[in-house]
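In: Provided below are the primary sequence and the corresponding predicted coordinates.
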Amino acid sequence: MTIQTNYLPTPTGLYFEDFAVGQPLVHGVPRTITEADCTLYTALTGSRFALHCAKTVANVVGFAQMPVDNFLLFHIAFGKTVNDVSLNAVANLGYAEVTFKRPAFAGDTIKVVSEVIGLKENSNGKTGVVYVHSTAVNQDDHIVLSFKRWVMVHKKDVHTKCPAPQLPELASEVTATQQVIPAQMNLADWPDYASDSQLKASDFNVGDTYFHRDGITINDSDHSLATRLYQNNARVHFDQHMMDNSKHGKRLVYGGHIISLCRALSYNGLGNGIWLSAIHSGSHCNPSFAGDTIYAQSSILEITDVAERDDLALVKINMLGIKNNNPEQMEYLTQTIDGRKKYHSDVVLDLVLTIIMVK
């Protein structure tokens, strides 16, 4: 005997043709960040930046408690947007104008809203790129984070005619004056031992490049748990049954996890870069999967002194993530072909960011 079941519809997320420029998106599930979240983030990434590891160090710098790592804050805010923006994504593509407006601490509650700022249907007629501007605020409605990103999203019906492309103007960088140095931060008494007595901002030169040597192999359990920590429910990261029929036949590692692994790896060399102040641009160049080993390379692009501050400087860095390879053994990392930047197939991340560094 066959039992007939009438299944009721559940939310399916937005497809490309469901978006419109100017559309507001108020994201659900506000999130109170806990000390446990911060501890788990350390366990999943291995990050060793002392400001987020020791309350005593945070106190010396001027914080009453350890601030939340800004990459953890970013991932949590990003996760809030997924259900509305990228539940039906093929892949998250890039970032721009990421600014951290004020520190977050355990106990803060974060909620996020977004606005659609651009749309472009792809030539295959099956997908399109959605651009959004997202803003995260704390329980006092103070903005803690603002970012723009773009994501490739499936169309629900390939026969749907979509409007002409409307592309946003994205700034190429976050200027030094737009970056926020936390009001309480003072690095004059930074304890050198806390960061293994590594190089300071005054020791670097523009053009210096560091391959951080250590590698982290991605475990299925680690990347899955990390992505759940951020409540990022994009199916490409979790649903192997669905991904069996995809191009790669495997679940994608959330690109944010790659970013955090590269940041953690950069400690060896950039241990005095204690605070992320901005992400100027970022691209996930190639996919990563469980079993890949991630390495990181950092190049110093710019060192900016801050008026009336002799304790810190802004250091702009180009951070590359590389899988299963060593740049010394690669014919190229990037090259320009027909005016377009092309990445080696083992380059998985190209991120330009600024860190506040002990001077």
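Out: Yep, it's here.
In: for the rest of this, base every contact and every neighbour count on C-alpha atoms.
Out: Will do.
In: who's in contact with the spatially most central residue of the chain?
Out: Residue closest to the average C-alpha location in the chain (C-alpha atoms, centre = their mean): residue 256, at 4.4 Å. Shown in contact with residue 256 (C-alpha atoms under 8 Å, 6 or more residues apart in numbering): residue 75.
In: doesn't it fall inside a helix?
Out: Yes: under DSSP: H, G, I helix; E, B strand; the rest coil, residue 256 sits within a helix.
In: the strands in the chain, which residues?
Out: All strands of the chain, identified by DSSP state E, fall at 24-26, 31-32, 89-100, 109-121, 127-137, 143-154, 209-211, 216-217, 273-284, 293-306, 309-323, 334-337, 340-343, 347-358.
In: next one for the comparison:
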Amino acid sequence: MSKTNAGRFFEDYAVGQELIHAVPRTVGEGERALYHALYPARHAVYSSDEFARSCGLPASPLDDLAAFHVVFGKTVPDVSLNAVANLGYAEGRFLQPVYAGDTLRSVSEVIGLKENSNGKTGVVWVRTRGFNQRDEVVIEYARWVMVRKRDAAAAAPETVIPDLAKVVSAADLVVPKGLTFEGYDFELAGEGHRWGDYAVGEVIDHVDGVTIEEAEHMMATRLWQNTSKVHFDTSSRPDGQRLIYGGHVISMARTLSFNGLANAQMVVAINGGAHVAPCFAGDTVRAWSEVLDKADTDVPSVGAVRLRLVAVKGDVGSLRGEDGKYSDGVLLDLDIWVLMPK
């Protein structure tokens, strides 16, 4: 009897199946330092304990997307080890800040299945929840991934496509307990632009670019314990190239957005997202954002802004062509809610 795990294939999933992911992980200040080494992360709440305390938090939390990567990484051996591509996200909410010393674990439920017309792959939808050591949900999200079949002749399961909300309602956004921007220091944060300075429809070119290096990507996938074969094993892709982890592109775009959105301090929801095209080492990533919506929260000094965050390879350009298809060079189309001082 084999003691090794080849990972799940499409025919191994069933709607309603619960996946309890190994291994719980205690995070520390090291994760924050490494995250800031991998990406140009400069948002003040995640950079300074003293700044975070001035905003009502007990200390500087782990960057929201760093916590997301840890929770996500736990799911890879059970969900996307044999994936062709991670396709999208929906209904993501950040419910509790994650602090140094917290222990995170992940549990997923299979909520949808659909075999592709080629009979060789299928799409699996899961809803994942990340828990801390107090069994509090810190992050939850749905995602869907294209997974290889072990046996192309295996019978297709009944198609179930989950009905996922296109946007997390502003009323369902969770402002971290104690957070206030009453005494917010705009000078230390890096920009003077507040919630009222942004208009729906406004487009912001974040100007800066970063060339993706394979060594940094390999460090990131190991840091998040993301063992998907397409990130580690070049023989798992017909073109022999190592696919850059989509979360690496998300974090790069988010941190590049500091230039123009320095006061978008915390990501509190992922409404939707698509990894539009593959990213490889040597690609130069830039980012731009569009303001999609604005909302009040139950904390008077804290406003919510809904952003489309787009990562592109090369120059910043259009999102879609006249045919409705994504423009060449678009890597990521991510729809998020962020918290910003009023």
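Out: Looks like it came in fine. What you see is a predicted model, and the numbers here were worked out from it, not measured in a lab.
In: quick one on the thing from earlier: using CSV, lay out the strands of the first structure together with mean neighbour count and distance to residue 176 of the first structure.
Out: Formatted as CSV, the strands of the first structure follow (neighbours: other C-alpha atoms under 10 Å; distance: least, C-alpha to C-alpha, whole Å):
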stretch, mean neighbour count, distance to residue 176 of the first structure
strand 24-26, 16, 29
strand 31-32, 17, 30
strand 89-100, 22, 11
strand 109-121, 22, 24
strand 127-137, 24, 20
strand 143-154, 22, 16
strand 209-211, 17, 22
strand 216-217, 18, 32
strand 273-284, 23, 9
strand 293-306, 20, 8
strand 309-323, 22, 8
strand 334-337, 10, 27
strand 340-343, 12, 26
strand 347-358, 24, 9
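In: wait, which of the ones you listed is closest to residue 43 of the first structure?
Out: strand 216-217 (12.6 Å; C-alpha to C-alpha).
In: the closest one vs the second structure, average offset?
Out: Following superposition, strand 216-217 of the first structure is found to deviate from the second structure by 0.5 Å on average (mean C-alpha distance after the TM-score superposition for the first structure).
In: would you mind giving the residues in the second structure matched to that strand?
Out: On the basis of TM-score structural alignment, strand 216-217 of the first structure is assigned to residues 210-211 in the second structure.
In: who's in contact with the matching stretch?
Out: 252, 281-286.
In: in JSON lines, list these along with distance to residue 99 of the second structure.
Out: Listed next are the contacts of stretch 210-211 of the second structure as JSON lines, based on distance: C-alpha to C-alpha, whole Å:
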{"residue": "252", "distance to residue 99 of the second structure": "22"}
{"residue": "281", "distance to residue 99 of the second structure": "32"}
{"residue": "282", "distance to residue 99 of the second structure": "34"}
{"residue": "283", "distance to residue 99 of the second structure": "33"}
{"residue": "284", "distance to residue 99 of the second structure": "32"}
{"residue": "285", "distance to residue 99 of the second structure": "29"}
{"residue": "286", "distance to residue 99 of the second structure": "29"}
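In: just give me the match in the second structure for residue 180 of the first structure.
Out: Counting by TM-score structural alignment, residue 180 of the first structure lines up with residue 174 in the second structure.
In: do residue 230 of the first structure as well
Out: Alignment note: residue 230 of the first structure maps to residue 224 in the second structure; criterion TM-score structural alignment.
In: residues touching that match, list them.
Out: 69-70, 72-73.
In: for the equivalent of residue 256 of the second structure over in the first structure, what are its contacts?
Out: Structural correspondence for residue 256 of the second structure with respect to the first structure (TM-score structural alignment): residue 265. If you count contacts by C-alpha under 8 Å, 6+ apart, residue 265 of the first structure has them with 47, 212, 214-215, 295-296.
In: which one of these is nearest residue 26 of the first structure?
Out: residue 47 (31.7 Å).
In: does that closest one touch residue 264 like I think?
Out: Yes: at 4.3 Å, residue 47 of the first structure counts as touching residue 264 under the criterion of C-alpha atoms under 8 Å.
In: which residues touch the aligned partner of residue 241 of the first structure in the second structure?
Out: Aligned by TM-score structural alignment, residue 241 of the first structure pairs with residue 235 of the second structure. Each residue near residue 235 of the second structure by C-alpha under 8 Å, 6+ apart is listed here: residue 241.
In: what do you get if the cut-off is 10 Å, keeping everything else the same?
Out: By C-alpha atoms under 10 Å, 6 or more residues apart in numbering, residue 235 of the second structure lies in contact with 229, 241-242.
In: show me where the stretch 151-300 of the second structure has helices.
Out: Along the stretch 151-300 of the second structure, the segments classed as helices by DSSP state H, counting those that start in this stretch run 186-189, 214-223, 229-232, 246-256, 258-261.
In: thank you, goodbye.
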